[in-house]
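Novice: coords below, sequence missing:
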């Protein structure tokens, strides 16, 4: 004998998507900036040149 399927009795309260400046976007931008800064330091250390020299701008 199979059990009858049960349907949810309550609709979940889902938040509307957020756009613009919000906590999640600011956190994500801050983490991306930290990763970018770390990569610049690694490039300068490994090449022995500054970022502008490495890009050919100086």
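Specialist: Happy to help now that I have it. Keep in mind that this is a model prediction, so the values were computed, not measured.
Novice: CA only for contacts and neighbour counts going forward, please
Specialist: Noted.
Novice: could you pull out the buried residues of the helix or strand containing residue 37?
Specialist: Secondary structure assigned from DSSP states H and E places residue 37 in helix 23-47. For helix 23-47, the neighbour count (16 or more other CA atoms under 10 Å) marks residue 44 as buried.
Novice: second structure for comparison follows:
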């Protein structure tokens, strides 16, 4: 049976600069950036839902200032 190279999936890269991506690494690394983005999306969604329910920090601050 012949394999078609156009439909084969590429091998998964398990290392980043010779280190495992899921190792506990400190500082700026791809894994930390993924988690930072995920938490930012969760926080933005939580604030959006909070604002849609009528509790808005920004709106309350504008009323206090103006």
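Specialist: Cool, got the structure. All values reported here derive from a predicted model rather than from experimental measurement.
Novice: thinking again about what came up before, got a list of contacts for whatever helix or strand comes next after the helix holding residue 37 of structure 1?
Specialist: On the C-terminal side of helix 23-47 of structure 1, the nearest following helix or strand under DSSP H and E is helix 51-55. The set of residues external to helix 51-55 of structure 1 that reach it, using CA atoms under 8 Å, 6 or more residues apart in numbering, is 40, 43, 44, 47, 58.
Novice: any idea how far the last one is from residue 51 of structure 1?
Specialist: Just to be clear, that refers to residue 58 of structure 1. 9 Å (CA to CA, to the nearest Å).
Novice: okay, these two: which has more neighbours?
Specialist: Legend: neighbour count by other CA atoms under 10 Å for residue 58 of structure 1 and residue 51, higher for residue 51 (16 against 8).
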